[in-house]
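Peer 1: whatever this is, show me its structure:
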Amino acid sequence: MSTDVFQRNPINQPRPLVGHNAVRGDAGLVAAVRAQAGDHADALLDSLDELGLEAGSAETREHGMLANEHPPALRPVDRFGTRIDEVEFHPSWHHMMSRGIAHGLGATPWVSDEPLPHLRRAAGYIAWTPLEPGHGCPITMTYASVPALRSDDALAKEWTDLLASTSYDFGLREPHTKRGLLAGMGMTEKQGGSDVRTNVTRADRQDDGSYRLTGHKWFTSAPMNDLFLVLAQAPDGLSCFVVPRICPDGTRNPVHIVRLKEKLGNRSNASSELEFHGAYAQRLGDEGNGVRTILEMVAATRLDCVLGSAALMRRAVAEASWHVSQRAAFGATLIDQPAMTNVIADLALESEAATHLALRLARAVEQPHDEHEMALRRMALPLAKFWVCKRTPTVTVEAMECLGGNGYAEESGMPLLVRESPLNSIWEGSGNVNALDLLRVLAKSPDAVEAWRREMACVAGEYEVLDRAVDSALSDLQAASSDLVTAQGRARSLTARLAVLLQASLLVQHSTGEVADAFVASRVAGEWDGVYGTLPASADVRSIARRALPA
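Peer 2: Below you'll find the predicted structure:
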């Protein structure tokens, strides 16, 4: 027992979680990469070594904290009163952006000739972004813009290479003079939200083939990005447009930033309300096909919502397991006390299941011409977006509790994760939107249901309870398909069940036996009381908890 009554050199306080490789030191992430990368796994992990070491450094941790402590500031006019509509960011924001783009987390995979570039990016995104989640938003939108731009060969050729650059070049300048570009999107309006068909922003066709936009957007993040994909009403219906901040003649496009949103979390990221006052735009895709065109971008941003939520889980569980492995109370290290061992193991199960599902979806992006992979993506993306993003707040809050009062203090970094955790469930379609998207898939893509069934068939016969659950889910899918209206009331339940079963299939195939057994028993068989730390006695909680420790 220490005799230092003031504990100015305290004992029994964990060291900060720094000085490790955030990729290779994460057993669950490495397992998920190996599961999807196959023979390319070693090379892929080698390519992430620099990112992993940087993500695990004290410097990056500090930059992430500072970017959130110093939120962006709107500068609508300069000191002479000239309209400039700019946002200023703290230097730590620029550091995180510069390094994230340099590590290839933007649109780089779309032009890469390396094997599995989307999977590599996904693993890197999970390791990098939870240090400072806000900057993940412009990085995500930049990545997601390219598949939508490909609906017009000329526009794709004009913008893709600069969007795929690994150079971060901040500031409003003529885009083709910059070393790299960032993209954003503007869909929702005050009166409609997710119902974008009610949009009132007008697009007037010009004699030179361009358009001028007049109207507003209610929620547009990263307004300092170089170009935006925007929905507006053209003469022939709702259409998609490319709107640059700087016009081809070098003048500033009349895109006015009304204000920046005050948000629960994601504080480092500037989320704005915009007005277009005759803003120059180029049409992307045919008039009247705006939703179909921009959905390619939405699908990619939804994938990053899943990746980002899995990232928050992994970071939260890493912090919790690290803390309890070094903190003692009541005569034993916390991680070795049965109640805490069960909590950490339970959190680790949730996190690893999310990680495997996220990387499975990223793997599907690698094969755009494979019918099974594309059908699975149509089915599994709304499942994962709904379920993984819903589970994230529960994980981050429980993980914060593992640190006790230390975790409730801002300096621990845990409140940042907790505030961020609900966001991905809201952005790019809330829970109901994604659950109802599942019903749309049932109506339009029966091959997607077959793709899900084939994935589950990979583990047929491994667990009787899992086989029964799959049969029950397939029966419910058939019933839902026959009455889609009535099924709307059950859509969330069905979506959650299908997601959990797909997670179980991936863990049974690719994780350890201890993880698979505990997940099937708790999440499928129901040997679980719905709160973390209630895994059944059959679960090898000690092995699972120890596996969650950062190495």
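
Peer 1: from here on, just use CA atoms for contacts and neighbour counts.
Peer 2: OK.

Peer 1: distance check, residue 522 against residue 356.
Peer 2: Remark: distance between residue 522 and residue 356 (CA to CA, to the nearest Å) = 17 Å.

Peer 1: give me the more crowded residue out of these two.
Peer 2: Using other CA atoms under 10 Å, the more surrounded residue of residue 522 and residue 356 is residue 356, with 27 against 20.

Peer 1: now the second one, please; I'll put the structures next to each other:
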Amino acid sequence: MSSLADRPASTTHAVTNQSTPLEGHNVFESDRALVEALEREGGGWARERAQEVGAYAGSQTAIRLGFEANENPPRLRSHDRFGHRIDEVDFHPSYHELLAAAVGFGLHALPWRESSRPGAQVARAAMFASFSQAEAGVGCPISMTASVIPALRAQPELAADWEPLFTSLAYDGRAVPAGEKPGALCGMAMTEKQGGSDVRANTTVAVPLGASGPGEEYELTGHKWFCSAPMCDAFLVLAQTEAGLSCFLMPRFRPDGERNAIHLQRLKDKLGNRSNASSEIELRGAWARLVGEEGRGVPTIIEMVNHTRLDCVIGSAAAMRIGVSQAIHHAGRRAAFGRLLIDQPLMENVLADLAIESEATSVAMMRLARAYDEAAAGDPQAAELKRLATPVLKYWTCKRAPSHAAESLECLGGNGYVEESGIPRLYRESPLNGIWEGSGNVQCLDALRAMARSPASLEAFRAELGEAGGGDRRLDAAIAALDTELSDPVEIERRARRVIELMAVTLQGSLLVRFGDPAVADAFCASRLGDDGGR
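Peer 2: Sure, this is the predicted structure:
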């Protein structure tokens, strides 16, 4: 009888019927709906820039950096080894590299650097949606920095000092005063333990250090329950003055170069978005300057909030595109029961449904971005459409993202449940945009508030739907059903989710009927507006 040592070496198995990594492709150029929307909505002049971003986001390098940044989350260093308070957050070099790339592409500043060109928000939306497919964690400081400019302009002298830094294409991650850096990033800190989205319940107090009023110096004492991206160079913060809730710009360093009294208590241990830091902070006499009038904090900061809500829609569109791309890539290379998955009718239906949802979200995202461009150019109807469509689309697209991610994961089977696929990271990330800048109920109530306070916003929204009138009988019927829902004010708050969902899907349907592939529009109307319910 031969021993094991005498037996010839042999492999236990050969690796066959496995997919390949989805990398080395241009995530922008491969997205036909996004390419068409960039041209249609007025951002065609930025196509080469979008191609550059798309090539980077789909590269092996960017994908590797995204994995590394999430596998090595940030760490808080509250004190140095001698006991001095430093309140610094250490990030993995991969996070810094990704953030530097995003800043270099101008994703935090393009609408303000290119404000003379129509379609700047549209161009940024296409580029940001493409970049986010490499890694979403850097999107937080990028989004807040891009969104702070309209709010900051309420105080021109502060804008004059900070806007050049916030729109610079140079990234500097050092913890030094902003004046010593070629560029800066901005965050915000609004919510507190006792109130959450109800910011009027905030208890942080602001006391003037001398004269009070716009642009003056104040001292802030209190806490913030969520302060995302605490390594930013400055933050918009809400605090109570004698006149009520007010908005302040609070830098990390005081004018004398000393660290501001912003004490990081801990970093949140989050479900997803793990490459980025979110913190709890205490303000122990932190130096800040008032932005706008005392007591007008919410109207001042809401300009920043609205732009970050647009970015939540962009983030959801990016997440859906990741999911459907990974699912189709896998199904085209994996066989079962004698056929490729992509050739099997039931899987074909699933993939088609994922693609329809993704395309509907992308076209709505780009149309919303155009409304921001047109509103900034002085179009009153666009301003009304933007006011209502923002919470409507923020609610629905963010609500759809987690189920879309789960279905995409299932297409990969067990391989999709493994961290190396990247889909678990997508799945954990997917609920975030639905929570950030107001959860689903907050968005629904905001949409109802917009219609009640400004009937012109509903008129603008309804006019947008009407552009597709007669294009599809199911869409026409859904719009009629929406009119019926909106005509009945009785207990509309209880029905708000149903109403806002119907507003969102009719808007998506209207856009697809007008601008989408006829087969996509037909499938959307059949599954979302007909009787099939997407199944």
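
Peer 1: now the helices for the stretch 1-150 of the first structure?
Peer 2: Ranges of helices in the stretch 1-150 of the first structure, per DSSP state H, counting those that start in this stretch, are 27-37, 41-47, 49-55, 58-69, 91-102, 117-128, 136-149.

Peer 1: output these as CSV; include the columns distance to residue 460 of the first structure and mean neighbour count.
Peer 2: Converted to CSV, those look like this (distance: least, CA to CA, whole Å; neighbours: other CA atoms under 10 Å):
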stretch, distance to residue 460 of the first structure, mean neighbour count
helix 27-37, 18, 21
helix 41-47, 26, 16
helix 49-55, 36, 21
helix 58-69, 43, 19
helix 91-102, 40, 20
helix 117-128, 27, 26
helix 136-149, 35, 26
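
Peer 1: between the ones you listed, which gets nearest to residue 344 of the first structure?
Peer 2: helix 27-37 (13.6 Å; CA to CA).

Peer 1: show me what that closest one is packed up against.
Peer 2: On a contact count with 3 or more CA pairs under 8 Å, 6 or more residues apart in numbering; DSSP states H and E, helix 27-37 of the first structure meets helix 41-47, helix 117-128, helix 338-365, helix 491-510.

Peer 1: can you redo those as a markdown table with distance to residue 186 of the first structure?
Peer 2: Compiled in a markdown table, these are given as follows (distance: least, CA to CA, whole Å):
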| stretch | distance to residue 186 of the first structure |
| --- | --- |
| helix 41-47 | 34 |
| helix 117-128 | 23 |
| helix 338-365 | 24 |
| helix 491-510 | 27 |
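
Peer 1: for those helices, which one sits closest to residue 318 of the first structure?
Peer 2: The nearest among those, by CA to CA, is helix 338-365 at 8.8 Å.

Peer 1: picking up where we left off before, nearest to residue 168 of the first structure, out of the helices and strands packed on helix 27-37 of the first structure?
Peer 2: Between these, helix 117-128 lies closest to residue 168 of the first structure; by CA to CA that is 16.2 Å.

Peer 1: and the contacts of that closest one?
Peer 2: With contact meaning CA atoms under 8 Å, 6 or more residues apart in numbering, helix 117-128 of the first structure is reached by 22-23, 29, 33, 36-37, 44-45, 48, 51-52, 55, 100, 104-105, 109-110, 307-308, 310-312, 314, 359, 362-363, 365-366.

Peer 1: the second structure: matching residues for that helix?
Peer 2: Using TM-score structural alignment, helix 117-128 of the first structure lines up with residues 120-131 of the second structure.

Peer 1: what's the average distance for that stretch when superposed on the first structure?
Peer 2: Overlaying the first structure shows stretch 120-131 of the second structure at a mean distance of 1.0 Å from the equivalent residues (mean CA distance after the TM-score superposition for the first structure).

Peer 1: which non-adjacent residue is nearest the counterpart of residue 266 of the first structure in the second structure?
Peer 2: Mapped onto the second structure by TM-score structural alignment, residue 266 of the first structure lines up with residue 273. Nearest residue to residue 273 of the second structure, sequence neighbours excluded (CA to CA, 6 or more residues apart in numbering): residue 137, at 5.2 Å.

Peer 1: contacting residues for the one you found?
Peer 2: Shown in contact with residue 137 of the second structure (CA under 8 Å, 6+ apart): 273, 274, 275, 276.

Peer 1: spatially central residue in the second structure, please.
Peer 2: Nearest to the mean C-alpha position of the second structure, counting by CA atoms, centre = their mean, stands residue 312 at 3.1 Å.

Peer 1: that residue pairs with which position in the first structure?
Peer 2: Aligned partner of residue 312 of the second structure by TM-score structural alignment: residue 305.

Peer 1: run a quick neighbour tally on the closest residue to residue 290 of the first structure other than its chain neighbours.
Peer 2: Excluding its sequence neighbours, the residue lying closest to residue 290 of the first structure (CA to CA, 6+ apart) is residue 239, at 3.6 Å. Using other CA under 10 Å, residue 239 of the first structure has 26 neighbouring residues.

Peer 1: tell me the spacing between residue 239 of the first structure and residue 336 of the first structure.
Peer 2: Residue 239 of the first structure is 58 Å from residue 336 of the first structure, by CA to CA.

Peer 1: same question, residue 191 of the first structure
Peer 2: From residue 191 of the first structure to residue 336 of the first structure the distance is 54 Å (CA to CA).

Peer 1: neighbour count: these two, which is higher?
Peer 2: Set residue 191 of the first structure next to residue 336 and count neighbours by other CA under 10 Å: residue 336 wins out with 16 against 12.

Peer 1: counterpart of the more buried one over in the second structure?
Peer 2: That one, residue 336 of the first structure, aligns with residue 343 by TM-score structural alignment.

Peer 1: who touches the host helix or strand of residue 480 of the second structure?
Peer 2: Element membership for residue 480 of the second structure (DSSP states H and E) is helix 473-487. By CA under 8 Å, 6+ apart, the residues outside helix 473-487 of the second structure that reach it are 465, 469-470, 499, 502-503, 506, 509-510, 525-526, 529-530.

Peer 1: is there a quick PyMOL command that grabs whichever of those residues are buried?
Peer 2: Of the contacts of helix 473-487 of the second structure, the buried ones can be selected in PyMOL as follows, counting by 16 or more other CA atoms under 10 Å:
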select buried, resi 465+469+499+502+503+506+509+510+525+526+529+530
